[in-house]
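>>> Structure here, sequence nowhere to be found:
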């Protein structure tokens, strides 16, 4: 394994951890006044609270697109890290992709970064449109997702050098 691959793995591991923490937290995609997270919604009545998957809520379509983009970005992160660290999946790749494996992993990284950054821009843009009283507050987990994007983008750029 070359130096660029080792540096890319060293960048992708914290990026995956940061983005996973951002997605698991309940604060990144939280709509004001509602207890929604990216994946679950919490409904409380007088007796108890119920947690249901956010996909089954009555949210606008853009929120569900946001969920899909976030899942796409996370799966791209995991796929690029898996392809770099494991030789087990090399036999399942087409021959041309195996020959240019670093470019394929780099492309997966960069496409995943654009998906994650698009979800960030889309969420805060839509939130800014709907929030008329004041501009929305950027949550701490959004900074974690942005840092993960930067790390993954750097890893993708490094892999184009091999």
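Yep, it's here. Computed from a prediction, not measured in an experiment: that's the story for all the values here.

>>> Please make it C-alpha for all contacts and neighbour counts, starting now.
Fine.

>>> Tell me the buried residues in the longest helix anywhere in the chain?
Longest helix of the chain, by residue count under DSSP state H: helix 101-130. Neighbour counts over helix 101-130 (16 or more other C-alpha atoms under 10 Å) mark 101-113, 115-117, 119-120, 122-124, 127 as buried.

>>> same question, stretch 80-98
By neighbour count on 16+ other C-alpha under 10 Å, the buried set for stretch 80-98 is 80, 81, 83, 84.

>>> try it against this one:
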């Protein structure tokens, strides 16, 4: 395995961990009395807090599009790591991809980065539009997702060098 591939694997593993932590948190943004995540929403009143799956909330369509984009970005991130570490999948990919495997994985990394960053931009852009009175706060999970994007982008750029 080449040095660039080893460095890319070393970058993709923490990127996967960070983005997984970001996806499973419920603090992408917070407004008074409600905290939305990609998968659950946490509503708090004076007595208690309730966690509801995000699919069952009365959110607009862009919120569900955001969930789909996040899943596609996450699957691209996982597939790029699997393609780099596993040789078993080499027989199932087309010959042209197999010949230029590092470039194919690099393209997958970069596409996944753009999907994840697009989902973050949509998320905060639409949130800013819909809740102009209460300014959304950037939470730690969004910073984890942004850090994962940077790590994955660096890994994709390194793979273009091979």
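Yep, it's here. Please read these numbers as outputs of a predicted model, since none were measured by experiment.

>>> How is residue 50 of structure 1 assigned, secondary-structure-wise?
strand (DSSP: H, G, I helix; E, B strand; the rest coil).

>>> show me the contacts for the nearest residue to it once chain neighbours are set aside.
The shortest distance from residue 50 of structure 1 to any residue other than its chain neighbours is 5.2 Å, reached at residue 43 (C-alpha to C-alpha, 6 or more residues apart in numbering). Taking C-alpha atoms under 8 Å, 6 or more residues apart in numbering, we find residue 43 of structure 1 in contact with 35, 49, 50, 51, 52.

>>> Format the residues you listed as TSV; extra columns: neighbour count.
Shown next, in TSV, are these (neighbours: other C-alpha atoms under 10 Å):
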residue	neighbour count
35	16
49	10
50	10
51	12
52	14
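
>>> which helices and strands sit right next to the longest helix of structure 1?
Judged by 3 or more C-alpha pairs under 8 Å, 6 or more residues apart in numbering; DSSP states H and E, the packing partners of helix 101-130 of structure 1 are helix 61-85, helix 140-159.

>>> out of these, nearest to residue 25 of structure 1?
The closest of those to residue 25 of structure 1 is helix 140-159. By C-alpha to C-alpha, the value is 7.1 Å.

>>> looking at structure 2, where would I find the counterpart of that closest one?
The aligned range for helix 140-159 of structure 1 in structure 2 is 140-159, by TM-score structural alignment.

>>> How about that stretch, which residues are buried there?
Judged by neighbour count using 16+ other C-alpha under 10 Å, the buried positions of stretch 140-159 of structure 2 are 141-159.

>>> Also stretch 64-78 of structure 2?
Neighbour-count burial for stretch 64-78 of structure 2 flags 66, 67, 69, 70, 71, 72, 73, 74, 76, 77, 78 (criterion: 16+ other C-alpha under 10 Å).

>>> mean shift between that stretch and structure 1?
Here the mean offset of stretch 64-78 of structure 2 against structure 1 after fitting is 0.5 Å, by mean C-alpha distance after the TM-score superposition for structure 1.

>>> For the match of helix 140-159 of structure 1, which outside residues touch it?
The contact list for stretch 140-159 of structure 2 (C-alpha under 8 Å, 6+ apart) reads 4-5, 7-9, 11-12, 14-16, 18-19, 21-23, 25, 27-28, 77, 102-103, 105-110, 113, 116-117, 120.
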